[in-house]
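[1] Sequence first, then the predicted structure, then my questions.
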Amino acid sequence: MTREEFTIEGALGTPLFLPWVERHAARLGVGMRLRDSAPERLAVEFEGAPALLDAMEMGCLLGPIDAWVESIVRKRISAT
């Protein structure tokens, strides 16, 4: 299992974005912990297999239609 912090930036002010990320993480079986939230920035810690974290990144990039993700920066926290 790997833990990474994703810093997601873009036009995220829609009330649908964070619940969408939570549902997507649950569907993938990825652990999630919100670190920081703002209309243009979201910092989230995810935990799961590396391939699932890659899928989580792709899902966030495609996200709900009313949000626009400009970038995702991933920072590895630890491996277990």
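    Looks like it arrived, so ask away.
[2] Could you use CA atoms for every contact and neighbour count after this?
    OK.
[3] Next, the contact list for Ser78, please.
    Taking Cα atoms under 8 Å, 6 or more residues apart in numbering as the definition of contact, the neighbours of Ser78 are Thr2, Arg3, Glu4.
[4] who touches the last one in this structure?
    Neighbour list for Glu4: Glu45, Phe46, Glu47, Arg74, Lys75, Arg76, Ile77, Ser78 [criterion: Cα under 8 Å, 6+ apart].
[5] ok, second structure coming up, stack it against the first:
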Amino acid sequence: MSLITYKGTGLMDADASHVTFQLIGQVCSPDFPEWMERHARKLDVVFEITEASSGMMTVKAEGEDEMLEAFALACSLGPKSVCVSSLNMAGT
């Protein structure tokens, strides 16, 4: 799985929050990053996958607090092709 960055369509607000979260489980699916990008776009969240393996993915994201929580939760539910067993979040 290649690491990706979704830059979004506009500049982020100076007051935007940042969060790093880790998804644990069967997260190595070729359609997962594209799925994440679609959801990030809907929530106006910018993200970067900073680390990925068959059992873990680390994501850094920026946006409004509520949208970051929604994005992390959506990623933990994921598409049918992944099975996330744990979501670990840390604000920055």
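    Received it, and whenever you're ready, just let me know what you need. As the structure is a prediction and not an experimental result, all values here were calculated from the model.
[6] The alignment partner in the first structure of Ser53 of the second structure: neighbour count?
    Aligning on TM-score structural alignment places Ser53 of the second structure opposite Ala38 in the first structure. Around Ala38 of the first structure there are 11 other residues, counting by other Cα atoms under 10 Å.
[7] Isn't Ala38 of the first structure up against Ala11?
    No - the pair Ala38 of the first structure and Ala11 does not pass the contact test of Cα atoms under 8 Å, sitting 9.9 Å apart.
[8] ranges for the helices of the first structure?
    Using DSSP state H, the helices found in the first structure span residues 17-28, 50-62.
[9] mind putting those in a markdown table, mean neighbour count and distance to Val69 of the first structure included?
    Formatted as a markdown table, the helices of the first structure follow (neighbours: other Cα atoms under 10 Å; distance: least, Cα to Cα, whole Å):
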| stretch | mean neighbour count | distance to Val69 of the first structure |
| --- | --- | --- |
| helix 17-28 | 15 | 10 |
| helix 50-62 | 16 | 6 |
